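1. From the sequence below, what's the structure:
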Amino acid sequence: MKIALLSYSTKPRGGVVHTLALAEALAALGEDVTVWTLGRGGDQGFFRPVHPAVRVRIVPFADGPEGETPGERILRSIARLRDAFDPAPYDIVHAQDCISANAVGRCIRTVHHIDHFTTPELAACHERAIVEPYAHVCVSSAVADELHDGWGLTATVIPNGVAYKRFATTDPAARARWRSRLGRYVLTVGGIEPRKGSLDLLEAYGLLRTDHSDVRLVIAGGETLFDYRGYRRRWEERAAELDVEPVVLGPVPDDELPSLVAAADAFAFPSRKEGFGLAAMEALAAGVPLVVRDLPVLREVFGRAACFADTPEELATGLGRALTIDAPTRQTAGRELAARHTWAQAADRHVALYRFLS
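-> Got it, this is the predicted structure:
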């Protein structure tokens, strides 16, 4: 089959990581795969090299006028990708997000998680990206249930894979460099934004330091289409009030991320909305104790391999335990769980779905 997978960015957000890993696994099965995306800010390639068996088509996307709103930027993104993409050569057109689903028309859509927008144009785009595709994939049953309860749609559930060996077998020298730079640390990946529960994590860190004053909070990642400057200001003001200084790394080079994860003493994942939790699964592959928000989807995905918390107080308690008594038990359960999630298995299931739909 000739397959087009479409994403909205070249940056290392979860859906983009998923798209590239799935594309490479499909190509390994002998499928003819092309990944389409928008190259923002002059990007001419993805955040990491892509296997040469996968074709890559990056559509240039220029910066907008000063004062462009997120809604206007998303509508312009849709129009730019629509103008560039021709579905005719492909047997399967599979959109991985709201922007690409709006751009390409008839398609399969992976719904990673369900957003709730209040801006009219964004709400309309979100709605079209759910109701217009002819088939749907979800990476967890919890999100599939949301899709069915909200729209009466039935999705095929195909969980994410994880690059297990990449995170389980990191270079000791690379880990030591992170430890030398950061000391003992709790890590989170995903940036500072409302969906990631960043303010709750900050509050939890303030509490955690009472008994673990030597532990730092490290935040990696953060690429997004949305303007979270107001939220970031509130976060910085609260950090000053709590007299804490988290380390904000921003985007980390792809080849350095596994050792950063593996060197952490605990991994925090207090997201308020998730479809699977790929960054958290990567932490389990690295053998790092995991504390996550108590959401149905994360209960489904992580089970006994994670500690669950809802409030900042519970999060601080869970991280404190992860730093001490829980580490060996959770490392074993976590590695076993992560090892069962392979991209090869995910690709097999996608191919079966594509053939059924064809």
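2. okay, CA-based contacts and neighbour counts for the rest of this
-> OK.
3. Please report the distance of His112 from Glu146.
-> The gap separating His112 from Glu146 is 11 Å, by Cα to Cα, to the nearest Å.
4. Between those two, which has more neighbouring residues?
-> Neighbour comparison, His112 and Glu146: the larger count goes to His112, with 24 against 15 (by other Cα atoms under 10 Å).
5. which residues touch the more buried one?
-> By Cα atoms under 8 Å, 6 or more residues apart in numbering, the contact list for His112 reads 15, 96-97, 138-139, 143, 274-276.
6. Could you dump the residues you listed into CSV with neighbour count and secondary structure added?
-> Below are the contacts of His112 laid out as CSV (neighbours: other Cα atoms under 10 Å; DSSP: H, G, I helix; E, B strand; the rest coil):
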residue, neighbour count, secondary structure
Gly15, 21, helix
Gln96, 23, coil
Asp97, 21, coil
Cys138, 24, strand
Val139, 25, coil
Val143, 23, helix
Glu274, 24, coil
Gly275, 23, coil
Phe276, 25, coil
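7. let's see this one next to it:
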Amino acid sequence: MRIALLSYSTKPRGGVVHTLALAEALAAKGEDVTVWSLGRGGDTTFFRPVDPRVRLSVVPFPEVPGEDVGARILRSIAVLRDAFDGSQYDVVHAQDCISANAAGPCIRTVHHIDNFTTPQLAACHERAIVDPYAHICVSSAVAAELATGWDITATVIPNGVDSARFAAADPAPWRAELGRYILTVGGIEPRKGSLELLEAAALLDGATKLVIAGGETLFDYREYRQRWETRAVQLGISPVVLGPVDHAELPGLVAGAEVFAFPSVKEGFGLAPLEALAAGVPVVLSDLPVFREIFGAAATYATGPQALATALHAAIGDTTRTQLGRDTAAAHTWPAAADAHLNLYSHQLAHAV
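-> The predicted structure is shown next:
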């Protein structure tokens, strides 16, 4: 089967991580897989090495100084559309709204549903939901949103987790560098609940510092970041902001944490906290239906700074759910996800008009 998986970026965001892992799992099963993406910022390949059985096609996407988000979205769609020819493939599978707008007829994975106010983004988001001929969601919670908002029935295929990679990680270098720390991954942005986590961290005793990793994004969160930095000064705390962490070093960073915090206000799955469970780290999440669905009793749930601070404090040193957490992560595998995707692809091909 000739399969094209399309993404909007080569950077380490959740949808890109998903795309590469799925591509590798499909290629390991003997499928002919090509990953297409835009090479932002001069990138010619992805943020990590990719199994050589996966073909890569990274389309140059030079930066335009002063370009606003709306214009960048429209240019992203146009550049990827001009480069991509879907007629070469049996299956065209887009992983985000930009690639779904560029791909032509396609299957679309809806990782989560956004509420955009920028007109170009709102239109891109709507077309990327309405136009694809088949839909996948990584959780039942997102599939329910799709059914309620658009009367679309999606196939639910959860993400996989590279549990062995995180379970085997060496935390010592990061602990030596940072001491005791609470970790969150995803950068500083509204959807990640960054301000709420900052307020919660200020309520703790200060012996365990807050560390923030990641943050590659298409969007401009400078105003929110400035609010966050101003509030940190007002609260008298100094979190460690690492930015994107090298792929090889990330498991050790995760494994070295006392607790992993993920107070997002909207998510479609929660791959990063599952990786933390695989590493044996306790996890505290915001109380969202999607998290209850994926994590069950393996995590602690809290909403709001005071409840979050209480839960974080209680989770430090708590090993009572370590094995349950590891088992929860191990239950999600990329080979199983690949099998489910191949079943859907085969069904769609068999019923193609």
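8. what's the TM-score here?
-> In this superposition the chains share a TM-score of 0.98, using TM-score structural alignment, normalised by the length of structure 2; 349 aligned residues with a Cα RMSD of 0.6 Å.
9. ok, back up a step: quick check, nearest of the contacts of His112 of structure 1 to Asp294 of structure 1?
-> Glu274 (11.1 Å; Cα to Cα).
10. Map that closest one across to structure 2 for me.
-> In structure 2, Glu274 of structure 1 lines up with Glu267, judged by TM-score structural alignment.
11. quick one: contacts for the spatially closest residue to its match that is not a sequence neighbour?
-> In this structure, Glu267 of structure 2 finds its nearest non-sequential neighbour in His112, 6.0 Å apart by Cα to Cα, 6 or more residues apart in numbering. Contacts of His112 of structure 2 were listed using Cα under 8 Å, 6+ apart, and they are 137, 142, 266-269.
12. His112 of structure 2 falls within a helix, correct?
-> No: applying DSSP: H, G, I helix; E, B strand; the rest coil, one finds His112 of structure 2 to be coil, outside a helix.
13. Identify, by residue count, the longest strand of structure 2.
-> strand 32-40 (DSSP state E).
14. Following the chain onward from that strand, which element is next?
-> Per DSSP states H and E, the first helix or strand lying C-terminal to strand 32-40 of structure 2 is strand 55-61.
15. what's the average per-residue distance for that following strand once overlaid on structure 1?
-> By mean Cα distance after the TM-score superposition for structure 1, the fitted strand 55-61 of structure 2 averages 0.2 Å away from its aligned residues in structure 1.
16. which other helices and strands contact the longest strand of structure 2?
-> Contact here means 3 or more Cα pairs under 8 Å, 6 or more residues apart in numbering; DSSP states H and E; on that basis strand 32-40 of structure 2 packs against strand 2-6, helix 14-28, strand 55-61, helix 69-83.
17. quick one, which of these is nearest to Ala122 of structure 2?
-> helix 69-83 (9.7 Å).
18. Measure how buried the counterpart of Ala202 of structure 2 in structure 1 is and give me the count.
-> Mapped onto structure 1 by TM-score structural alignment, Ala202 of structure 2 lines up with Gly206. Residue crowding around Gly206 of structure 1 was assessed by other Cα under 10 Å; the count is 23.
19. Downstream of the helix or strand where Gly206 of structure 1 lies, the next helix or strand is which one?
-> For Gly206 of structure 1, the element it lies in under DSSP H and E is helix 198-208. Next helix or strand after helix 198-208 of structure 1 toward the C-terminus (DSSP H and E): strand 215-220.
20. If we go by neighbour counts, what in the top helix by length along structure 2 is buried?
-> In structure 2, with assignment by DSSP state H, the single longest helix is helix 334-350. In terms of neighbour count (16 or more other Cα atoms under 10 Å), helix 334-350 of structure 2 has its buried residues at 334-338, 341-342, 344-345.
21. Please report the distance of the spatially most central residue of structure 2 from Gly256 of structure 2.
-> Geometric centre of structure 2, nearest residue: Gly14, 1.9 Å, by Cα atoms, centre = their mean. The gap separating Gly14 of structure 2 from Gly256 of structure 2 is 21 Å, by Cα to Cα.
22. What is the nearest of the buried residues of helix 334-350 of structure 2 to Ala78 of structure 2?
-> Tyr345 (26.3 Å).
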